[in-house]
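K.L.:
Sharing a model prediction with you, sequence too.
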Amino acid sequence: MDVLAAPALVSRLDALTAGPRPDLVLDLRPVSFIDCAGLGVLWFLRILRCTGLAGAFGIHPRRPADLIGTPVARSVSASAG
């Protein structure tokens, strides 16, 4: 995930979270590289903590068991890193 992939990721995440109560799981296991642009897109945990909203979201270090085996949307190019 680099500076070239970040705009597509931002666009897709915006579309996925446009609803009133979005439920989003990001599986980053296939990602082998993240540069500062990719981190900028994904650095939301710190923002949630700084704004006091971290407790309003379920944040898991790995994919929740009830989602294992469910289809994963692959809208961002696989070449994104």
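P.N.:
That came through fine.

K.L.:
Only C-alpha atoms from now on, for both contacts and neighbour counts.
P.N.:
Will do.

K.L.:
what secondary structure does Asp14 sit in?
P.N.:
With DSSP: H, G, I helix; E, B strand; the rest coil as the basis, the three-state label of Asp14 is helix.

K.L.:
Distance of it relative to Gly38?
P.N.:
15 Å (C-alpha to C-alpha, to the nearest Å).

K.L.:
Compare the two (neighbour count), which wins?
P.N.:
Taking neighbours as other C-alpha atoms under 10 Å, Asp14 and Gly38 compare with Gly38 leading, 21 against 11.

K.L.:
The structure to be compared is supplied as follows:
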Amino acid sequence: MLINVTRTGGFAGRERTASLDTEYRSDGPELEWLAERALSGECPADRAPVPDGFRYVVRVDGKLVELRDPYLTDEQRQLITAVLGEGA
């Protein structure tokens, strides 16, 4: 499974993109579960943005979801953190 996350916004307004492929990772099954939960979870992209908040575009095998901070589910936040490799 190919997972891609793009983060925009925040105080500096920088864009950051990262991808990972779960095929050969020891944590692949967990990441795939998080990705499925993230895509099926609440997607509050239509909620009002918060000042300096992040916006995320998550792509998983061709499926796309747009998310905004601070309206992320726990699974969405864990997936974003795992892909970007830092606190979301």
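P.N.:
Looks like it arrived, so ask away. All values reported here derive from a predicted model rather than from experimental measurement.

K.L.:
TM-score of the superposition?
P.N.:
The TM-score (TM-score structural alignment, normalised by the length of the first structure) is 0.24; 44 aligned residues with a C-alpha RMSD of 4.7 Å.

K.L.:
Tell me the helices and strands packed up against the strand or helix carrying Val65 of the second structure.
P.N.:
Using DSSP states H and E, Val65 of the second structure sits in strand 63-68. For strand 63-68 of the second structure, the elements it packs on are strand 54-60, judged by 3 or more C-alpha pairs under 8 Å, 6 or more residues apart in numbering; DSSP states H and E.

K.L.:
now the strand it packs on and strand 63-68, what's the angle there?
P.N.:
Put simply, strand 54-60 of the second structure runs at 170 degrees to strand 63-68, going by axes from the mean of the first three to the mean of the last three C-alpha atoms, to 10 degrees.

K.L.:
So what touches strand 54-60 of the second structure?
P.N.:
With contact meaning C-alpha atoms under 8 Å, 6 or more residues apart in numbering, strand 54-60 of the second structure is reached by 1-10, 35, 64-69.

K.L.:
Strands of the second structure, start to end?
P.N.:
Secondary structure of the second structure (DSSP state E): strands at 2-9, 16-21, 54-60, 63-68.
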